[in-house]
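In: test case, fold it:
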Amino acid sequence: MLEFNILGISVLEWIGYAASVLVLVSLTMTSIIKLRWYNLAGAILFSTYGFLIGSLPVGIMNFLIVCANIYNLKKMYGQKEDFKVIEIKDNDELLIHLLDYYKKDIGNFYPNFEKKEKQLGIFVLRNMAVAGIFIGTQEENELKIDLDYALPQYRDFKVGDYLYKSLKQSLSDHDIKSVYCYSTQMLKYMEKMGFEADKKDNKSIMKKNLN
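Out: The predicted structure is shown next:
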């Protein structure tokens, strides 16, 4: 089976190439968890490749890397993290700095975002570090989401999950009953957060009722 060729390259060589690509991709990940998962997959293939070609040092070393990744992933998923939301005050200097620093990345998800006066804002803290920024415009009992941004290293859905579970209480002083957005770029994320497709002024929106 391993002698079988694909495009003139043996299956064994393809395993080596695939392992190299996975390890390389893992190094581009800003999320530590994603880095660990990709690196784990690459190390599994490299370990397999090493044993198949009879190179014990390669096989054993990558097997140990597999064990290290599994240990760290188990530790990450089992770690109890502390989340907290803080309402953003007008002209908050930290917000101004973060919006400027992540301006280009924010533009990839919210190309039309613009910070305006009288918007409601929330910082999501994760282990006392700012992990997410939420900004919206109140329209009576609804809130139009202008920005729901997780910093690159925190994109594992935990920030959004905590945000939307605590949003009703966080916005209790403003009598917000539902939140919605026009953006469909993050449809998978919105659906995971409990949003459903709806219509507003004959335009498609994603909406979530705050129960």
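In: going forward, measure contacts and count neighbours with C-alpha atoms only.
Out: Will do.
In: how many other residues sit next to residue 211?
Out: Other residues within reach of residue 211, judged by other Cα atoms under 10 Å, total 8.
In: ugh, wrong one, I meant residue 68
Out: Counted with other Cα under 10 Å, residue 68 comes out at 14.
In: likewise residue 207?
Out: Around residue 207 sit 24 other residues, with neighbours defined as other Cα under 10 Å.
In: to check against the first, give me the structure of this:
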Amino acid sequence: MPWLEIIGWTGSVLVVVSLMQARVLRFRWMNFAGSVVAAGYNAVVEIWPFAAMNGVIAVIDAYWLWRLTRERHDADVYQVVPVGPRDDYLRHVLGVHADDIARYYPSFALDDPGARWAYLVLHGDETVGVVVVRDAGEGVGEVQLDYVTPRFRDFAPGEFVYRRSGAFAGSGLRLLVVVDDAQDSGDYLRRVGFTHEAGRWRREVAPATP
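Out: Okay, the predicted model is just below:
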């Protein structure tokens, strides 16, 4: 098979595989790469309608990649909504993603009587993250769940609960902890202000401002 034809097939495969991706950022990157390759191939073989179409798709993907990357740490784009741990909508969200949650948090149980605080992270009108914290006593809150929906798994919306929203100010908590078997993403926890000490991740809670 000629090398030029291989390049053309590579672009087509990337575009097709991109459509199978649940993660929005991964989809955009793969679709962008495939469209660029396909546009170049079609231009070389002078199939101009397809070259133009793939070129436009690449420009659209580039715009969304720029926007998604720019917004990923923007507190004005993500909203944190506190809900009770028995909230019906929270239970609906957790039920929809129950199998996925069980993969990463097999010991999580919303009916734990110690569960006191729950937060939904929204991107527009889409729920993209859930954080649930139980009362471990003496001003310590244990993070039971810090879940991100598959579409936004290339992002870290939980950061807005810990670092940007002031969600725990006034809760009476002085410390948040994450045990090692509940969250294995050390890089993520460091980014949102946790430090690792004595086998667990911990983060001081900023007091409420008057």
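In: what's the TM-score for these two chains?
Out: Structural agreement between the overlaid chains, expressed as a TM-score with TM-score structural alignment, normalised by the length of structure 2, amounts to 0.78; 199 aligned residues with a Cα RMSD of 2.7 Å.
In: just the strands in structure 2 please.
Out: 78-83, 115-123, 126-137, 140-148, 175-179, 195-197, 200-204 (DSSP state E).
In: point out the most buried one among these.
Out: Among those, ranked by average contacts under mean count of other Cα atoms under 10 Å, first place goes to strand 140-148 (a mean of 23).
In: counterpart of the following helix or strand past that strand in structure 1, which residues?
Out: Scanning forward in sequence from strand 140-148 of structure 2 by DSSP states H and E, the next helix or strand is helix 159. Counting by TM-score structural alignment, helix 159 of structure 2 pairs with residues 161 of structure 1.
In: next, the mean deviation of the matching stretch compared to structure 2.
Out: After superposition onto structure 2, stretch 161 of structure 1 sits on average 2.4 Å from its aligned residues (mean Cα distance after the TM-score superposition for structure 1).
In: look up how far residue 189 of structure 1 lies from the residue most central in space within structure 1.
Out: When Cα atoms, centre = their mean is applied to structure 1, the residue found nearest the centroid is residue 155 (1.8 Å). Residue 155 of structure 1 sits at a distance of 10 Å from residue 189 of structure 1 (criterion: Cα to Cα, to the nearest Å).
In: and if you look at residue 175 of structure 1?
Out: With distances taken as Cα to Cα, residue 175 of structure 1 is found 25 Å from residue 189 of structure 1.
In: before we move on, what about residue 126 of structure 1?
Out: Residue 126 of structure 1 is 19 Å from residue 189 of structure 1, where distance means Cα to Cα.
In: ok, longest helix in structure 2?
Out: Using DSSP state H, we find that the single longest helix of structure 2 is helix 48-71.
In: centre of the chain to that helix, how far?
Out: For helix 48-71 of structure 2, the gap between its own C-alpha mean and the chain's C-alpha mean amounts to 22 Å (Cα atoms, centre = their mean, to the nearest Å).
In: stretch 175-185 of structure 2 too?
Out: So, by Cα atoms, centre = their mean, the centroid of stretch 175-185 of structure 2 is 17 Å from its chain's centroid.
In: try stretch 194-201 of structure 1
Out: Centroid displacement of stretch 194-201 of structure 1 relative to its chain, using Cα atoms, centre = their mean, is 22 Å.
In: now swap in stretch 152-161 of structure 2 and tell me
Out: A distance of 4 Å separates the C-alpha centroid of stretch 152-161 of structure 2 from that of its chain, computed with Cα atoms, centre = their mean.
In: residue 29 of structure 1: how many residues sit nearby?
Out: Residue 29 of structure 1 sits with 15 neighbouring residues when counted by other Cα under 10 Å.
In: trace it over to structure 2, please.
Out: Structural alignment places residue 29 of structure 1 opposite residue 21 in structure 2 (criterion: TM-score structural alignment).
In: burial measure for the residue lying closest to that match once chain neighbours are set aside, as a count.
Out: What sits nearest to residue 21 of structure 2 in space, not counting adjacent residues and going by Cα to Cα, 6 or more residues apart in numbering, is residue 27, at 5.4 Å. Burial of residue 27 of structure 2 is recorded as 20 neighbouring residues (other Cα under 10 Å).
In: who are the contact partners of residue 27 of structure 2?
Out: Applying Cα atoms under 8 Å, 6 or more residues apart in numbering, we find residue 27 of structure 2 in contact with 18, 19, 20, 21.
In: please report the distance of the second one from residue 198 of structure 2.
Out: This points to residue 19 of structure 2. Between residue 19 of structure 2 and residue 198 of structure 2 the distance, using Cα to Cα, works out to 44 Å.
In: please say which of those two ends up with more neighbours.
Out: Legend: neighbour count by other Cα under 10 Å for residue 19 of structure 2 and residue 198, higher for residue 19 (13 against 7).
In: for the more buried one, give me its contacts.
Out: With the criterion set at Cα under 8 Å, 6+ apart, residue 19 of structure 2 makes contact with 27, 31.
In: what separates the residue nearest to residue 115 of structure 2 when sequence neighbours are not counted from residue 178 of structure 2, distance-wise?
Out: Excluding its sequence neighbours, the residue lying closest to residue 115 of structure 2 (Cα to Cα, 6+ apart) is residue 134, at 3.9 Å. Counting by Cα to Cα, the gap between residue 134 of structure 2 and residue 178 of structure 2 amounts to 11 Å.
In: what do these two both touch?
Out: Common neighbours of residue 134 of structure 2 and residue 178, using Cα under 8 Å, 6+ apart, are 142, 143, 144.
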